[in-house]
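**Q** okay, predicted coordinates and the sequence, questions at the end:
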Amino acid sequence: MDHRIRRVRDADVETVVTLVHELAEYEKAPQECHLTAGQLRTALFGPAPALYGHVAEVDGRIVGFALWFRNFSTWRGVHGIYLEDLFVRPEARGTGLGRALLAALAGECVRHGYARLEWWVLDWNPAVGFYTSLGAEAMDEWTVYRLTDEPLRRLAADPAGSA
């Protein structure tokens, strides 16, 4: 098997969108995934790109991806990488591609002097064992909060809380 990890290219966008939708299916939330090729292309290659990505190829065919963006640690005083999504198609799992994708991001961190590589994982995901085997630590003491849809619009419309 000939495999390699490389930066995502414009020509990869349609395939990566398909893989993102496969990830949403795997995570039992396909109805929540609305990503389009136009959105991803703009995020990756538009006038102000804020998203970056790598793909995993096997024999010239893309079978996995990692999409990420820079974050910033006020405590460390430097940037880091937040891994938004990592996915390898089932038939290519267990071949080292997940590790290779994470290693590419770790390499980005080291090359740019970033302090950390972070991501979220669902509790039931069997990859938890893989991540801990790499030395990743669960940040159990933190609770994730999210505003979307109507609550997000309501807060934006009423910043003083007068309603």
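**A** Okay, I see it.

**Q** C-alpha from now on. contacts and neighbour counts both.
**A** Fine.

**Q** do a quick rundown of the strands in the chain.
**A** 3-7, 52-58, 61-73, 78-88, 117-119 (DSSP state E).

**Q** packing partners of the shortest one?
**A** With contacts defined as 3 or more CA pairs under 8 Å, 6 or more residues apart in numbering; DSSP states H and E, the secondary structure elements packing on strand 117-119 are strand 78-88, helix 97-112.

**Q** could you rerun that using 7 Å?
**A** Here strand 117-119 touches strand 78-88, going by 3 or more CA pairs under 7 Å, 6 or more residues apart in numbering; DSSP states H and E.

**Q** helix 97-112 and the strand it packs on, what's the angle between them?
**A** Interaxial angle, strand 78-88 versus helix 97-112 (axes from the mean of the first three to the mean of the last three CA atoms, to 10 degrees): 160 degrees.

**Q** and strand 78-88, what's buried?
**A** Buried residues in strand 78-88, counting neighbours by 16 or more other CA atoms under 10 Å, are found at H79, G80, I81, Y82, L83, E84, L86, F87, V88.

**Q** then stretch 150-159?
**A** Within stretch 150-159, no residue counts as buried by 16+ other CA under 10 Å.

**Q** alongside the first one, take a look at this:
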Amino acid sequence: MIRDATPADVPVIHAMVRELAEYEKALHEARASEEQLREALFGERPAAYAHIAETEDGEVAGFALWFLNFSTWRGVHGIYLEDLYVRPARRGGGYGKALLASLARICVERGYERLEWAVLDWNEPSIDFYRALGAQPQDEWTVYRLTDGALAKLGGE
């Protein structure tokens, strides 16, 4: 079952964000607090949205956290999937596909023309999973990021 996240889900979402960061070998970079997630997802002006995948007995199997982006070329919004995570014991049970399908339905229903995300180059199980769904890598694009000191330096100029 896939459902919209509620404020009561914030602790488990926070825990799964940390599990994902550990899987991606970057736990030291996962600094978001539960309160920050609560504000981002359920504050006065939500910046992101989340869906929860549950087992038949109500156990949380995984989540998807996403936000809207905008394509100037297409002239419409799209969805950027920030995190897709299924707990290891629940992988292979269809939860990841169900989470992605729920986001694809939102795109179709709202007229959004893109569902995009990034995956680490070494994460072959995920890459294989995404390709099996028909997703195509955007090899001609390279992601750039400013953080920490470089961001502060540029922002202070």
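**A** Sure thing, it's come through. Since the model is a prediction, treat every value here as computed from it, not as a measurement.

**Q** any idea what the TM-score comes out to?
**A** The TM-score (TM-score structural alignment, normalised by the length of structure 2) is 0.97; 155 aligned residues with a CA RMSD of 0.6 Å.

**Q** what does G96 of structure 1 align to in structure 2?
**A** Under the alignment (TM-score structural alignment), G96 of structure 1 maps onto G94 of structure 2.

**Q** cool, L67 of structure 1 as well?
**A** Taking TM-score structural alignment, L67 of structure 1 has L65 as its aligned residue in structure 2.

**Q** doesn't F87 make contact with L23 of structure 1?
**A** Yes - at 6.3 Å, L23 of structure 1 counts as touching F87 under the criterion of CA atoms under 7 Å.

**Q** distance of the residue opposite G43 of structure 2 in structure 1 once aligned relative to L40 of structure 1?
**A** The alignment partner of G43 of structure 2 in structure 1, by TM-score structural alignment, is G46. Remark: distance between G46 of structure 1 and L40 of structure 1 (CA to CA, to the nearest Å) = 9 Å.

**Q** of these two, who's got more company?
**A** Neighbours were counted for G46 of structure 1 and for L40 using other CA atoms under 10 Å; L40 has more, 18 against 13.

**Q** quick one: the more buried one and V20 of structure 1, what's the gap?
**A** For L40 of structure 1, the distance to V20 of structure 1 equals 10 Å [CA to CA].

**Q** equivalent analysis for G77 of structure 1, please.
**A** From G77 of structure 1 to V20 of structure 1 the distance is 32 Å (CA to CA).

**Q** looking at these two, which one has more neighbours?
**A** Ranked by neighbour count (other CA under 10 Å), G77 of structure 1 and V20 place V20 first, with 24 against 10.

**Q** counterpart of the more buried one in structure 2?
**A** So V20 of structure 1 corresponds to V17, using TM-score structural alignment.

**Q** residues touching the match of G43 of structure 2, list them.
**A** G46 of structure 1 sits next to no residue when contact means CA atoms under 7 Å, 6 or more residues apart in numbering.

**Q** buried sites along stretch 88-102 of structure 2?
**A** Y95, G96, L99, L100, S102.

**Q** for N123 of structure 2, state which of those is nearest.
**A** G96 (14.9 Å; CA to CA).

**Q** leaving out chain neighbours, which residue sits closest to the closest one?
**A** Among residues not flanking G96 of structure 2 along the chain, V86 sits closest, at 6.3 Å (CA to CA, 6 or more residues apart in numbering).

**Q** what about L105 of structure 1, distance to R93 of structure 1?
**A** Counting by CA to CA, the gap from L105 of structure 1 to R93 of structure 1 is 18 Å.

**Q** identify the residues contacting stretch 49-66 of structure 2?
**A** 1-5, 41, 48, 67, 79-87, 90, 95, 99.
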